[in-house]
Each structure stands twice: as C-alpha cells, then as structure tokens.
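Asker: this is the structure alone, sequence omitted:
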C-alpha cells in the first residue's frame, strides 16, 4: 500500500518532536517536512502532493484555522492543539480529527487510522482514471496520457488520442495518478515519464510538443 504523505505545522519544538516521533512509528505514514509557519507550508502544498496535514492552531503570522480557510483543496487535516474551544470550528471545516495536547500515541494512532480508512484505492492498483467532462464521467487509461496542464480552475488532459477538459486542480489529479509514472515538472504541468522523448535543463520533449521545466523541479528531472 502507498504511504500517506504528511506535513507537520507546529510552532512548539517539543510538540513537533513528539509528533515527528509518533509519525516515524507508523509504517504507512511518510513525513515530508516540518513547518513552524503556515505561509511556508502553503508554498509547499502548492507544489507537492500531500495527503495529510497535522495543524497546530496557534501559529505565528497566520493562525491555523485562518490558514485552513485559505486552502481551496486541502489535504486531510488533523488538528493538534491545547485549546478545546476550536473543536466545533475545526469540524465545520471538515477536519478528520482534533487532538488535544498532550495526547498519547494510542490516541494519535486512532486519528491517523481514520485518514487511512478514508484513502481511495491506490492509483498503482489500477490502470485508468475517471474524470468529469461536460457532465459525463470519462474513463482515461493511464497508458494514453501524455501530460496534464493546469488552466486555472480546470485541467487539460492531453492523451495520444484526444484532449479532455475537467474542472479540478492539478493537486487533485496528481493524487489520482500513479506517482512512479507521472511526475510534476512545473507548477502547471504533470508529464507521463514513459512518454518523454528527450529533455534538457529547461524543457521536456513529448510527442508533438515541449513542456517547460519549473525552477523548483530540477531535482525531479535529475531522478529520471
């Protein structure tokens, strides 16, 4: 089973250490990064696929709940705080669980198991995706996809046969594509690795087109 990728947004060093230790003890969790600042976490979420966010409420610059309201397509959220009075607001924002500090590992495990139970079937276990196109659900085989392009609140899926426009974000489509064969190489582009004909430090050549490589995605190309 694919691991659940998570980030931790926590301003207290001791609390961050405890949570990091808890995460390391759960085989299906993968800690991507720890942030003290919600604004830095926001930048990370814009360019990386993340399944789960552990969110403290009292953060510098931007408070946890206010930050959560700014996210259009947030990952699953587990709130970690010493203040119980924000629980109702948290659940109104569809958080998965609300952990009151200090909490034991058993309580932490109960929370992350809720996230695990809600995860859709892993993309690696199937060879197609269904997307909404003009009020229809269209089946698109992974093997036919060349690349996905962001177009504001829509995406354009270009395949070897035709193109599809669907109202969803690149973060949403990225979470549904198998990570081993589809890589984000730019804030606006996800490409099928097995369709790459050649590449330079700036561009990737696919059949019939070239895709730019974003400044923050050079390491993705180095790993091909």
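Answerer: Cool, got the structure. Note that the coordinates shown come from a computational prediction; the quantities given were computed from them, not determined experimentally.
Asker: can we go C-alpha only for contacts and neighbour counts from here?
Answerer: Will do.
Asker: max-length helix in this structure?
Answerer: Secondary structure of the chain per DSSP state H: the longest helix is helix 105-118.
Asker: and it, which residues are buried?
Answerer: 108, 111-112, 115 (16 or more other Cα atoms under 10 Å).
Asker: packing partners of the one helix or strand residue 150 maps to?
Answerer: Assigned by DSSP states H and E, residue 150 belongs to strand 145-151. If you count contacts as 3 or more Cα pairs under 8 Å, 6 or more residues apart in numbering; DSSP states H and E, strand 145-151 packs onto strand 154-159, helix 170-176, strand 189-192.
Asker: would you format these as JSON lines with distance to residue 86 and mean neighbour count included?
Answerer: Putting these into JSON lines (distance: least, Cα to Cα, whole Å; neighbours: other Cα atoms under 10 Å) gives the following:
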{"stretch": "strand 154-159", "distance to residue 86": "33", "mean neighbour count": "18"}
{"stretch": "helix 170-176", "distance to residue 86": "28", "mean neighbour count": "19"}
{"stretch": "strand 189-192", "distance to residue 86": "37", "mean neighbour count": "22"}
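Asker: adding another structure so you can compare the two:
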C-alpha cells in the first residue's frame, strides 16, 4: 500500500486527485493540507510515501517547502505553471503534471513514480475492468461508483470540466473530460456527433436536419462531425 498526502490551496484540486486515486487500489490517502505550513506540521507527525504538491501557494511556495524536508517522500508536482518544470526536476521530483491533467496522464505519473509489482498489478486490473467489451463499467459520480451498462446509455454531454451521462432512467454527473470518457466506449456502438455530445447509435429515433432525436432529447450535430453521421447513414 502507498500512502499519499495532497498539498494544494485549491479544494477542487484535492477532489480531482482523490477521484483518480480511488480507482487505484494500491493508493490510500493519509491527509489533505492546504498550505505548506500545514504540510510541515503534518509530516512532523506522520509518514507518507507519496506527495502530490502544488507550487503556487500563499506564504511559502511548494518548492521552498520541499527544500525544508530532510527526507522527502516521492513527489508528483501538480501545477498550472509549466515554467518551473526544470527547477522541479533539479529537486528530484518524480513527475510534473500540468493542470488540468487527464486520468491517463495521471496513471503514467503513478507508474513512473511507484515502480512496484503491486502498482503494475493494480493498473492492469483497472485496465481490464474498464475494457469496453465487458458490457459495463464503473463511473464515479456524487461520491459513489455507479455501474453503467452500455445498453442503458443514451448519450453523454460535456459541461465544462464535467460530463452528464444520460441513461434510460437516470442522469449522472461525473468529473472528467468527454474525450477521456469516449475511450471507454466501444466505437461500434457509440458515435461522436458534436464536440460536446456522444450518442448511442441504437438509441437514435430520428435524424432531422442538424439534430438527432434520442428519447425526448434533441441533440445538435456539429459541423465538423457531420461526416460521422453521414457514414452512419451509409
């Protein structure tokens, strides 16, 4: 088991990392700190294996904080500032993630940082569980993991940093990019018709002009995605 600590002054950054880590069984959260001074006190009383560290924090920057640690754990920097990458690697960090980062990029950072048999088995298990040919997958939303069956999925809508997954009898909001979610879907059954919409082919009722009707929803066809719909029509 790898115990981690998040040090970031933005609460939403904590939620993103926590959501990603919940999919990796070998990672367990030890704590949350919102500035460097909280982290110093925490590490004086606790031991962790991995630190997710922001750079731009009030009073004491992430790198200045890192320089105070006599025996730092593994460090993955999470920041919106790419210009500090060289300084980070000079401080012997494991990886440098630029916000907003995808789940795929996050996994690469974890694999690079925690090179253990346990890590590899956990990642392999995750990939196996999310293969689209199993008929279902788990989706994180509302602090719960929902099992989604492909046959129940009507369409997906992007909404900022979130997606809305419309099912036959439900709608789930999940914090992820639509491009990442698209990778979970079998291409033979789903089609991208707009930069903000992916639909299930077998749920289409009508195609009229620049709109597709699914159930009671009218979904627009994006100009750059018309070719996908034309291919569907043969």
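Answerer: Done, it's in. If you're wondering where the values come from, they're calculated on a predicted model, not measured in any experiment.
Asker: please work out the TM-score for the two chains.
Answerer: After superposition, the two chains reach a TM-score (TM-score structural alignment, normalised by the length of the first structure) of 0.51; 118 aligned residues with a Cα RMSD of 1.6 Å.
Asker: how near is residue 66 of the second structure to residue 87 of the second structure?
Answerer: 12 Å (Cα to Cα, to the nearest Å).
Asker: ok, the two, which is more surrounded?
Answerer: residue 66 (21 against 11; other Cα atoms under 10 Å).
Asker: the more buried one pairs with which position in the first structure?
Answerer: If you follow residue 66 of the second structure across to the first structure using TM-score structural alignment, you land on residue 68.
Asker: what's the separation between that match and residue 109 of the first structure?
Answerer: To residue 109 of the first structure, residue 68 of the first structure is 23 Å away according to Cα to Cα.
Asker: cool, and residue 66 of the first structure?
Answerer: Residue 66 of the first structure is 26 Å from residue 109 of the first structure, by Cα to Cα.
Asker: cool, residue 35 of the first structure as well?
Answerer: Taken as Cα to Cα, the span from residue 35 of the first structure to residue 109 of the first structure is 21 Å.
Asker: give me the three-state assignment for residue 28 of the second structure.
Answerer: On the three-state scheme (DSSP: H, G, I helix; E, B strand; the rest coil), residue 28 of the second structure is labelled strand.
Asker: residue 190 of the second structure reaches residue 197, doesn't it?
Answerer: No - using Cα atoms under 8 Å, residue 190 of the second structure is not in contact with residue 197; the gap is 10.5 Å.
Asker: which residue in the second structure lines up with residue 4 of the first structure?
Answerer: Residue 4 of the first structure maps onto residue 2 in the second structure, by TM-score structural alignment.
Asker: what number of residues lie near that match?
Answerer: Number of residues near residue 2 of the second structure (other Cα under 10 Å) recorded here: 15.
Asker: quick one: secondary structure of residue 57 of the second structure?
Answerer: With three-state DSSP as the basis, residue 57 of the second structure sits in coil.
Asker: how about the contacts made by the equivalent of it over in the first structure?
Answerer: Under the alignment (TM-score structural alignment), residue 57 of the second structure pairs with residue 59 in the first structure. By Cα atoms under 8 Å, 6 or more residues apart in numbering, residue 59 of the first structure lies in contact with 10-11, 36-38.
Asker: ok, those in the second structure, which still hold?
Answerer: With the contact criterion set to both residues aligned by TM-score structural alignment, their matches' Cα atoms under 8 Å, these that also touch in the second structure are 10-11, 37-38.
Asker: how about the residue positioned nearest the centre of the second structure: what's its closest non-neighbour residue?
Answerer: With distances taken as Cα atoms, centre = their mean, residue 103 lies nearest the centre of the second structure, 3.6 Å away. Distances taken as Cα to Cα, 6 or more residues apart in numbering place residue 20 nearest to residue 103 of the second structure, at 6.5 Å, with adjacent residues excluded.
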